[in-house]
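Peer 1: Take this sequence and fold it.
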Amino acid sequence: MNLKYIIKNLKIKKISGQIDLEIEDIVYDSKKAVEKTLFTALIGMTSDGHKYIENAYSSGARVFVISREEFLQEKENVEIIQNSTFILVKDTRVALATMSAEFFGHPSKELTIVGITGTKGKTTVSGYIKSVLDNADISCGVIGTNGIYFANQYFKTVNTTPESYEIQKYMRKMVDNGVKVLAMEVSSGGIMMNRVHGIKFDYAIFTNLSHDHIGEKEHPTFEHYRECKSMLFAMSKYSIINIDDENSKVMIEKSKDYKSYSIDVASDFQAKNIIYPSDISDMRTYFTLNEKKYVVNSFGKFGVYNALCTIMLCEQLGLSYQSIYTGLEKAHVKGRLQVIDGFTDIKVIIDYAHNEVSLENVLQTVKELKPKRLIVLFGSVGTRSQNRREELAIVASKYGDVIIVTSDNPDTENPQKIIDEIVSHISQDKKKYTYCYADRAIAIQKAIEMSQKGDVIVLAGKGHEEYQLINGVREHFSDEEEVKKYIFPKS
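Peer 2: Predicted structure coming up:
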């Protein structure tokens, strides 16, 4: 595509060089730069793409979109400037989103797009939506924490909400493969980093909000976190909002039109007659909505919330009760209250719960199933959200009969240091039932070996993830794969 068409909707401050050039791809990673690529210098939390312009130039790139005008004034850059085209903008992230939409032919205009945001539930809701729509023969794509999947194709993602270029690229692939509806998890970081800039959402779903993602590399305050979340509703035609959450008022204020759902208070869609599992033999939850019966393959209150907003959306899309019921009944989401089949006398549950609210929800719900013992295995990520370690320890102490502290993406921190910090906050009465293994594989093995008939083991924190982040490198690791090595009856 000709450069002048790619940049036609940018708010350009200055252009140096010619723009009547053919561009074959847009990149923001200098390692992917080759001839006829346009390099966009993104500024992140810890890196600045302007530092990699020389690398991209050496690899063949001759068109650059930048936001730091001083680059054009530095003497050491004279050769690059004389032989290249530079486009100066205020925000290169907005520019990347705008150019990517143009480059891929504005695929969002050909899709019904559902944005899902909240601290918890995004991945489960997107999975439920896909299950119901696929059951009704409506092709649905998903972009989120568990990856990008549509039309029997799967692509891994690094972030819950990928960079705008990837979003536009895969939306184009979806359209070309006959996808009609896209369920997209929209993180606060994705909004803050302008990854969804320019996308017109047809629907926005609010699940809940709690104190998470507050820290040096994330949001400075809870208010900032909430404000970022709320921006999605200003970008959407229609909102579906959980009004049991006190933060829903902020989302409603930003909404153009909305309907509410709830369990505890009166709303447009209030779940009633809820029957939660009474023991570990049946992990499903039953409820009624507008005098119609539903069943969901989950247990606990959050499972009902996730089902409610799914039902509301699918009714808006015109699906019948039977289609919604059947699709919801079939729905399973990897790494979200995932029960591993194969054990006869114990239950092993894998869940992504990695903060105070999510872990408490999972453990409280499992405890209500009256297991002989609840064995809790968890860790806490390195380099961020350090107050989370104390919170997780307190929750584990409250519900766990046996506690196993291990590693969960320690990154550049010493895993044992993280473990020691967590253990320091375990309640005194539970410390004699607490075990520590820095190697998560060994921790899982020990959890299964020490289990007894009637126990439930909860492996928390990693869920769907298939890696351990160690010193900046993602090393392959899967809780599910490790568990399945030990499937045998307990006597």
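Peer 1: Going by C-alpha atoms from here, please, whenever you check contacts or count neighbours.
Peer 2: Noted.
Peer 1: so where's the longest helix in the chain?
Peer 2: helix 301-316 (DSSP state H).
Peer 1: For that helix, buried residues please.
Peer 2: 302-314 (16 or more other C-alpha atoms under 10 Å).
Peer 1: likewise stretch 362-378?
Peer 2: 362-367, 369, 371, 373-378.
Peer 1: Could you export the residues you listed as a markdown table, including distance to Glu35 and secondary structure?
Peer 2: Shown next, in a markdown table, are the buried residues of stretch 362-378 (distance: C-alpha to C-alpha, whole Å; DSSP: H, G, I helix; E, B strand; the rest coil):
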| residue | distance to Glu35 | secondary structure |
| --- | --- | --- |
| Val362 | 51 | helix |
| Leu363 | 54 | helix |
| Gln364 | 56 | helix |
| Thr365 | 56 | helix |
| Val366 | 56 | helix |
| Lys367 | 59 | helix |
| Leu369 | 61 | coil |
| Pro371 | 61 | coil |
| Arg373 | 61 | coil |
| Leu374 | 58 | strand |
| Ile375 | 56 | strand |
| Val376 | 53 | strand |
| Leu377 | 50 | strand |
| Phe378 | 47 | strand |
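Peer 1: ok, back up a step: so which of the buried residues of helix 301-316 would you say is closest to Val423?
Peer 2: Phe302 (28.1 Å; C-alpha to C-alpha).
Peer 1: Tell me how far the closest one lies from Val250.
Peer 2: To Val250, Phe302 is 21 Å away according to C-alpha to C-alpha, to the nearest Å.
Peer 1: where along the stretch 301-450 of the chain do the strands fall?
Peer 2: Using DSSP state E, counting those that start in this stretch, the strands of the stretch 301-450 of the chain run over 338-339, 347-351, 374-378, 402-405, 434-436.
Peer 1: Next, the structure of the following sequence, for comparison with the previous one:
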Amino acid sequence: MLVRDLLKGIPVKWVSDDKLYDIDVDNISFNTKDIKPNSAFLLVKGISFDPYEMIDEIFDSKKVKLFITEKPLPEKPHILVENARRTFGMICRNFFNIDFSKIKSIGITGTNGKTTTNYLIDSILRVSGYKTIRIGTTEYVIVDEKIEANNTTPGIYDIFEMVAKGVKKGASAVCMEVSSHALDQDRVYGLNFDVAVFTNLTGDHLDYHKTMEHYYQSKKKLFTKEYSKNAAINIDYDYGKRLYNEVEIAKYSFSKGKGDVGVVDVSYSLDGINCRVNIGDEVISLNSHLVGRHNLENILGAVTATYILGISKDDIIRGVEQFKNVPGRLEKFEKNGAYFFVDYAHTDDALKNVLEALKGFKKGRLITVFGCGGDRDRTKRPRMAKVAEVYSDIVIVTSDNPRTEDPNAIIDEILTGFENRSKVLVDPDRRIAIKKACDEAKAGDIVLIAGKGHEDYQIIGKTKYHFDDREEVAKNLGVTFEKI
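Peer 2: Below you'll find the model as predicted:
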């Protein structure tokens, strides 16, 4: 592609030589580990990496034809732009030349519920006849191809590459989770969603954002004209109400009470959710296999987003009903009258939602196993303990990806959140902790193994070891486990 076509619609401050516009490049990159021949290279600073320190090394590779940069580069062919990271997103859009007017696109953000909402939207779209691309925490799916997910939100080049691949396979819709990190770092700049969905905002990632206000403002970016055309916002919580009042794009509210999409009546069981929901002035009946009040919110978000897209109410009903579950989200096992659930809940709010859902169904005790990640937000450790204590009859505190921290030090911080430790057990070995919970359970009890969900690894130090909560539960119960 000619550089002039690569930069179509993108403001340029200065060019070292006008002849650069006529260079034909085959690739674009900003990753020094993946420079392909005949490339335009964008100099984008990372959190701990400065490519400007490697200019000569990058250019001497003979693969780079020119640089796109925020700083002048004497004696190097370069084009000067205001913001290299944002420019990279727009260049990706031009490079892959995708006609988004022919693709329905939905972005989902929020602390909790992104993944389940994403799966539900995907189910509704597929029922209505779309071939879809789904990008999120558990996996990336390009129509019929599954790819292991490295991040909740991949880099913008990877996103466009997946969409381009999906379009070749006949895809006409993409739904994806959009993390606060990706938004804050402009890693999804260049996309413009038909609908942006806001699930909720509670304490998490404060190791990165430092304050809830910064966390909120990062999420809010998705609901601006630069990123989205329409907003579907959960107004059951303060941040959602604030966002609904502040956004300037077309907006639709959803709520377990009154909203553009709201709940008329609902019943919950361990088999799922049955409810009647108003969409504007019309009421529809929905039956879902998902468990718990928090999943009702996810259903409402998916219903609102697909309604905005113009999906028929019959297809919405069928899409919700046909969807079974998300891997590692209240994934259920049963043995001798006891129920065992594996869930990804790794924040205090997510843990509260799941425990509230399960507490209403217990006939015996509620036993909770959880830990907190190392080298991550430390403020939630005592908060998770408080939640577990309120809802559980027995709590087993263990490890959950301790990384480079001492597992026992993490556990000590968690323990400060308990008022009464009489019902608290501790075992830093997660495998043993899960076995203790399974051995303890009797008929009528419910056991929750929280924190890892779909993850099939445990990170100790800087090494990733195979470990799957679901496999451990199945092994202890003597039952078969098959991944969803």
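Peer 1: Give me the TM-score for these two chains.
Peer 2: Scored against TM-score structural alignment, normalised by the length of structure 2, the superposed chains reach a TM-score of 0.89; 470 aligned residues with a C-alpha RMSD of 2.4 Å.
Peer 1: Arrange the strands of the stretch 301-450 of structure 1 in CSV, one row each, with distance to Lys31 of structure 1 as further columns.
Peer 2: As requested, these are arranged in CSV below (distance: least, C-alpha to C-alpha, whole Å):
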stretch, distance to Lys31 of structure 1
strand 338-339, 38
strand 347-351, 35
strand 374-378, 36
strand 402-405, 38
strand 434-436, 40
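Peer 1: closest one to Ile138 of structure 1 among those?
Peer 2: Closest among the strands of the stretch 301-450 of structure 1, using C-alpha to C-alpha: strand 338-339, at 25.5 Å.
Peer 1: and the closest one, what other elements does it pack with?
Peer 2: Using 3 or more C-alpha pairs under 8 Å, 6 or more residues apart in numbering; DSSP states H and E, the elements in contact with strand 338-339 of structure 1 are strand 347-351.
Peer 1: Which strands and helices lie in contact with the strand it packs on?
Peer 2: Secondary elements touching strand 347-351 of structure 1 (3+ C-alpha pairs under 8 Å, 6+ apart): strand 338-339, strand 456-460.
Peer 1: Let me know which of those is tucked in deepest.
Peer 2: strand 456-460 (a mean of 27; mean count of other C-alpha atoms under 10 Å).
Peer 1: Can you list the neighbours in contact with the next helix or strand after that strand?
Peer 2: Using DSSP states H and E, the next helix or strand after strand 456-460 of structure 1 towards the C-terminus is strand 467-470. With C-alpha atoms under 8 Å, 6 or more residues apart in numbering as the contact definition, strand 467-470 of structure 1 has outside contacts at Asp408, Asn409, Pro410, Asp411, Thr412, Arg474, Glu475, His476, Phe477, Ser478.
Peer 1: With respect to Ser397 of structure 1, which of these is nearest?
Peer 2: Asp408 (18.3 Å).
Peer 1: mind checking what the closest one lines up with in structure 2?
Peer 2: Counting by TM-score structural alignment, Asp408 of structure 1 lines up with Asp400 in structure 2.
Peer 1: Tally up the residues packed near its match, please.
Peer 2: Neighbour count of Asp400 of structure 2, defined by other C-alpha atoms under 10 Å: 25.
Peer 1: Please apply the same query to Arg242 of structure 2.
Peer 2: Using other C-alpha under 10 Å, Arg242 of structure 2 has 11 neighbouring residues.
Peer 1: again, but for Gly472 of structure 1
Peer 2: When counting by other C-alpha under 10 Å, one arrives at 11 neighbours for Gly472 of structure 1.
Peer 1: same check, this time on Asp238 of structure 2
Peer 2: Around Asp238 of structure 2 there are 12 residues (other C-alpha under 10 Å).
Peer 1: Distance of it relative to Ala149 of structure 2?
Peer 2: In terms of C-alpha to C-alpha, Asp238 of structure 2 sits 31 Å off from Ala149 of structure 2.
Peer 1: Ok, Gly478 of structure 2 next?
Peer 2: 30 Å.
Peer 1: between these two, who's got more neighbours?
Peer 2: A count of neighbours by other C-alpha under 10 Å puts Ala149 above the other of Gly478 of structure 2 and Ala149, at 15 against 10.
Peer 1: Enumerate every residue touching that one.
Peer 2: Gly136, Thr137, Thr138, Glu139, Tyr140 are the contacts of Ala149 of structure 2 under C-alpha under 8 Å, 6+ apart.
Peer 1: tally of neighbours for the counterpart of the second one in structure 1?
Peer 2: So that's Thr137 of structure 2. In structure 1, the residue matched to Thr137 of structure 2 (TM-score structural alignment) is Thr145. Thr145 of structure 1: 23 surrounding residues under other C-alpha under 10 Å.
Peer 1: Could you look up the SS state of the closest residue to Thr145 of structure 1 other than its chain neighbours?
Peer 2: The spatial neighbour of Thr145 of structure 1 that comes closest, neighbours along the chain excluded (C-alpha to C-alpha, 6 or more residues apart in numbering), is Thr160 at 4.2 Å. Secondary structure, DSSP: H, G, I helix; E, B strand; the rest coil: Thr160 of structure 1 is coil.
Peer 1: Quick one: map Thr160 of structure 1 onto structure 2.
Peer 2: Match for Thr160 of structure 1 (TM-score structural alignment): Thr152.
Peer 1: Can you give me every residue that contacts that match?
Peer 2: So Thr152 of structure 2 contacts Ile135, Gly136, Thr137, Thr138, Glu177, Val178, Ser179 (C-alpha under 8 Å, 6+ apart).
Peer 1: Make a ChimeraX selection of whichever of those turn out to be buried.
Peer 2: In ChimeraX, this line selects whichever of those come out buried by 16+ other C-alpha under 10 Å:
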select :135,136,137,138,177,178,179
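Peer 1: Just give me the closest of the contacts of Thr152 of structure 2 to Phe96 of structure 2.
Peer 2: Using C-alpha to C-alpha, the contacts of Thr152 of structure 2 come closest to Phe96 of structure 2 at Ile135, 17.8 Å.
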